[in-house]
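Q: Would you be able to build a 3D model of this:
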Amino acid sequence: MNSHTLQKLAAFTSTPKGGNPAGVWIGDSLPEPKEMQRIAAEVGFSETAFVAPNKGSKRTVRYYSPEAEVPFCGHATIATGVALGKKAGSGIYQFETTIGTIPVEVSEHNGEMRAALTSVEPKFELPSGTLLQDALSALGWSVDDLDSSIPPARAFGGNWHLVLAVKSKQRLDDLNYDFDKLKQIMLDDDLTTLQLIWRENDELIHSRNPFPVGGVVEDSATGAAAVALGGYLREANIINTPRNINILQGEIMGWPSQLNLSIPTVGGITVSGTAVFLTD
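A: Got it, this is the predicted structure:
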């Protein structure tokens, strides 16, 4: 019989009133895909991570939203790292995912577990004119709303995300998009979330992430989008590196989250944060 546990944590927060919740299933061996999908739908969070085996530093990890498998999920990875840290102690865990091996360093600071994942090699490309116009239309935005210092881009750090930066926080705060229209656009273009941002200063970015392809209106903390953004900012020479950036997300939702982004001169991008256990 497959011995397992199913825990619920909120990632990128130190309080259950913030962050992004994720399910963390840890067992001797992974369930069948249909069973993982059923469990993820029952949990109901934007993602649930499934982890096996039950011990060791190398773990196979799969991620499921309520509607489909997702290649990679940042906040569920942070939640899993903290769960493993509480269960098996600090150290570096190697997550074998469908996109490659993701090292996750887990450490304890002042009695609080913290996890840091390092992404696969990031990349970016310019979006097609059609994608940009369709996305702006679904959002109810115009080209004039955009911040020309951070041009639109498709960015990858494990999943593809469309990065759109706006000139004002008011534009970012006033988000009311066409769910079905944006979902179809994203499915057609293999996008996991939209990384909608406003840059307050060189070290602080505010973010919102529509996630209709996962059946979720908005994600309150998106680690995969954060590393994709960090890679884009570096590869497009928008920032000088190395650089640390804090990303604030989930504020308007009432689930404030803080993602700490570390962007080296070369290689994968690291995002770190804390996580807390949730009770039903």
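
Q: hey, let's count contacts and neighbours off CA atoms from now on
A: Will do.

Q: by contact count, what packs against whichever strand or helix holds Asp134?
A: Taking DSSP states H and E as the criterion, Asp134 maps to helix 129-139. Contacts defined by 3 or more CA pairs under 8 Å, 6 or more residues apart in numbering; DSSP states H and E place helix 129-139 against helix 179-189.

Q: Flag every buried residue along the helix it packs on.
A: Residues Phe179, Leu182, Lys183, Ile185, Met186 are the ones in helix 179-189 that count as buried (16 or more other CA atoms under 10 Å).

Q: Would you agree the last one is in contact with Pro210?
A: No - with contacts defined as CA atoms under 8 Å, Met186 does not count as touching Pro210, sitting 10.2 Å away.

Q: shared neighbours, these two?
A: Shared contacts of Met186 and Pro210, defined by CA atoms under 8 Å, 6 or more residues apart in numbering, comprise Thr193.

Q: circling back: what comes up buried for the helix holding Asp134?
A: Those would be Leu131, Leu132, Ala135, Leu136, Ser137, Ala138, Leu139, for helix 129-139 by 16+ other CA under 10 Å.

Q: now stretch 67-76
A: Neighbour-count burial for stretch 67-76, counted by 16+ other CA under 10 Å, picks out Glu67, Ala68, Glu69, Val70, Pro71, Phe72, Cys73, Gly74, His75, Ala76.

Q: Now do the SS call for the residue nearest to Ala88 when sequence neighbours are not counted.
A: Residue nearest to Ala88 in three dimensions, not counting chain neighbours: Lys55, with 7.8 Å by CA to CA, 6 or more residues apart in numbering. Secondary structure, DSSP: H, G, I helix; E, B strand; the rest coil: Lys55 is coil.

Q: Roughly how far does Lys55 sit from Leu84?
A: 9 Å (CA to CA, to the nearest Å).

Q: more neighbours, these two?
A: Leu84 (24 against 14; other CA atoms under 10 Å).

Q: Show me the helices in the stretch 51-200 of the chain, by range?
A: Taking DSSP state H, counting those that start in this stretch as the criterion, the stretch 51-200 of the chain contains helices spanning 74-88, 129-139, 169-173, 179-189.

Q: The first one packs against which elements?
A: So the one you mean is helix 74-88. Where contact means 3+ CA pairs under 8 Å, 6+ apart, helix 74-88 is packed against strand 4-11, strand 20-27, strand 47-52, strand 100-109, strand 112-118, helix 223-235, strand 270-277.

Q: Also this sequence, please, to line up against the first:
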Amino acid sequence: METRQALLVDAFADEPMAGNPAGVVPDAEGLSDDQLQAIAGELGASETAFVLSSDDADRRLRFFTPEREVELCGHATIAAYAALFERGAFDAGESTMETERGVLDVECKLDGTVWMEQDDAEVEVVDCSLDEVAAALGVDDATLRDIGADLPLAVGDTGFPWLLVPVNYFEHLSTAEPDMAAIEALCAQVDAQGLYAFTFDTISGQSTLHGRAFAPGAGVPEDPVTGTAAGACAAHVRRQGVLDETIEQVVVEQGHFLDRPGTVTVDTDGHEVWVGGRAVTTLDGTLTVPEAEASDDIIEV
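A: Got it, this is the predicted structure:
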């Protein structure tokens, strides 16, 4: 049977077993959608990036969760480009990437840091019941009302639409007890695919925001460190004028409650969005792919 190289790469991290693990298949040419989906399910990461050739860009990336394809994934992009750069697939500098959201720019620095362009931010303030949002997130509604007067709920989309929910203090975000079914239903009401709760009360003094991402509808109950959510959230707070003017880049920390801390750096004027981070390969192996017509076969790693 056919085999392909398969990697697990920890994105938005400087050391292994931190950040957000992504599957990466450096050569996915000739694989069917069923095979791509099966591989993503077998690798078990929240998203797997499949690298393909492109007529419109330097390369094409497709992204699959264990349950379905998504149009764009921040951490899997960082993981894929960091892994390819580490293996000498291209030199440091700028390149282009075809995705289901269009052709985007990517830049790899000499030190291995990867910066990816996301879609221009679409941010729409939404009128949701704070009681309903608080119940779904599993926090007291007062934790949302305190900050909601200055920073409204919004759906932000730079490639994956998130319901952005500001929480007043880290303590309350840390003790949240999310109801996944309620979050999925709430997101459906506002045309979002996940809920991103965030606070300006951070662990590190170098960070701007601390976030937690929940996307049960995409098969990801809680995501460790999330590029599209960080990008959309940074654009939202920048547009709302709640950031100090001296803050040039928004530094988002996430993943601590899953014991996978990581950091996303976002450069945005509130409209254009670039997300940057490092990544570390933790597994490099060979995966046996079933025949396309036998999608129910077990994949062996």
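
Q: Minimum distance to Ser272 of the first structure: which of the helices of the stretch 51-200 of the first structure has it?
A: Ranking those by proximity to Ser272 of the first structure (CA to CA) places helix 74-88 first, at 7.2 Å.

Q: Check which residues of stretch 35-49 of the first structure are buried.
A: With burial defined by 16+ other CA under 10 Å, the residues of stretch 35-49 of the first structure counted as buried are 36-41, 43-49.

Q: one step back: next, format the helices of the stretch 51-200 of the first structure as CSV and append distance to Ile102 of the first structure.
A: Formatted as CSV, the helices of the stretch 51-200 of the first structure follow (distance: least, CA to CA, whole Å):
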stretch, distance to Ile102 of the first structure
helix 74-88, 9
helix 129-139, 30
helix 169-173, 31
helix 179-189, 25
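
Q: closest one to Asp28 of the first structure among those?
A: Closest to Asp28 of the first structure of these, according to CA to CA: helix 74-88, at 13.9 Å.

Q: May I see the buried residues of that closest one?
A: Within helix 74-88 of the first structure, the residues that count as buried by 16+ other CA under 10 Å are Gly74, His75, Ala76, Thr77, Ile78, Ala79, Thr80, Gly81, Val82, Ala83, Leu84, Gly85.

Q: how much space is there between whatever residue of the first structure lines up with Glu15 of the second structure and Ala228 of the first structure?
A: Mapped onto the first structure by TM-score structural alignment, Glu15 of the second structure lines up with Thr15. Separation of Thr15 of the first structure from Ala228 of the first structure (CA to CA): 26 Å.

Q: can you tell me which residues contact the nearest residue to the match of Glu15 of the second structure once chain neighbours are set aside?
A: Spatial nearest neighbour of Thr15 of the first structure, chain neighbours left out: Val276 (6.5 Å); criterion: CA to CA, 6+ apart. Val276 of the first structure sits next to Leu9, Ala10, Ala11, Thr13, Ser14, Thr15, Pro16, Ala79 when contact means CA under 8 Å, 6+ apart.

Q: For these, which single residue is the most surrounded?
A: Ala11 (37 neighbours).

Q: so that residue touches Thr80, yeah?
A: No - counting by CA under 8 Å, Ala11 of the first structure stays clear of Thr80, with 9.1 Å between them.

Q: Mind checking what secondary structure Lys34 of the first structure has?
A: Going by three-state DSSP, the secondary structure assigned to Lys34 of the first structure is helix.

Q: who's in contact with the residue nearest the centre of the second structure?
A: With distances taken as CA atoms, centre = their mean, Thr226 lies nearest the centre of the second structure, 3.1 Å away. By CA under 8 Å, 6+ apart, the contact list for Thr226 of the second structure reads Asn20, Gly74, His75, Ala213, Gln254, Val264.

Q: Apply 7 Å and report the result again.
A: Shown in contact with Thr226 of the second structure (CA atoms under 7 Å, 6 or more residues apart in numbering): Gly74, His75.

Q: What's it aligned with over in the first structure?
A: In the first structure, the residue matched to Thr226 of the second structure (TM-score structural alignment) is Thr222.

Q: ok, its match to Gln249 of the first structure distance?
A: To Gln249 of the first structure, Thr222 of the first structure is 8 Å away according to CA to CA.

Q: ok, and for stretch 18-32 of the second structure, which residues are buried?
A: Neighbour counts over stretch 18-32 of the second structure (16+ other CA under 10 Å) mark Ala18, Gly19, Asn20, Pro21, Ala22, Gly23, Val24, Val25, Pro26, Ala28 as buried.

Q: Determine which two of those residues are furthest apart.
A: Across the buried residues of stretch 18-32 of the second structure, no pair lies farther apart than Ala18 and Ala28, at 26.0 Å, counting by CA to CA.

Q: Which parts of the stretch 151-300 of the second structure are strands?
A: Ranges of strands within the stretch 151-300 of the second structure are 154-157, 161-166, 194-199, 209-215, 220-223, 250-254, 262-268, 273-277, 279-288, based on DSSP state E, counting those that start in this stretch.

Q: And Val213 of the first structure, how far from Ser149 of the first structure?
A: Distance from Val213 of the first structure to Ser149 of the first structure, by CA to CA: 28 Å.

Q: the more surrounded of those two?
A: Each of Val213 of the first structure and Ser149 has its neighbours counted (other CA under 10 Å); Val213 has more, 24 against 11.

Q: mind checking how far the counterpart of the more buried one in the second structure is from Val190 of the second structure?
A: Matched by TM-score structural alignment, Val213 of the first structure corresponds to Gly217 in the second structure. Here the criterion is CA to CA. By it, Gly217 of the second structure lies 13 Å from Val190 of the second structure.

Q: now Val266 of the second structure
A: Per CA to CA, Val266 of the second structure is found 25 Å from Val190 of the second structure.

Q: got it, and Thr65 of the second structure?
A: Per CA to CA, Thr65 of the second structure is found 22 Å from Val190 of the second structure.

Q: quick one on the thing from earlier: the residue nearest to Thr15 of the first structure corresponds to which position in the second structure?
A: Alignment note: Val276 of the first structure maps to Val280 in the second structure; criterion TM-score structural alignment.

Q: From Glu15 of the second structure, how far out is that match?
A: Distance from Val280 of the second structure to Glu15 of the second structure, by CA to CA: 6 Å.

Q: What is the burial count for the residue nearest to Ser29 of the first structure when sequence neighbours are not counted?
A: Excluding the flanking residues, the one nearest Ser29 of the first structure by CA to CA, 6+ apart is Ala52, at 5.1 Å. By other CA under 10 Å, 21 other residues sit near Ala52 of the first structure.
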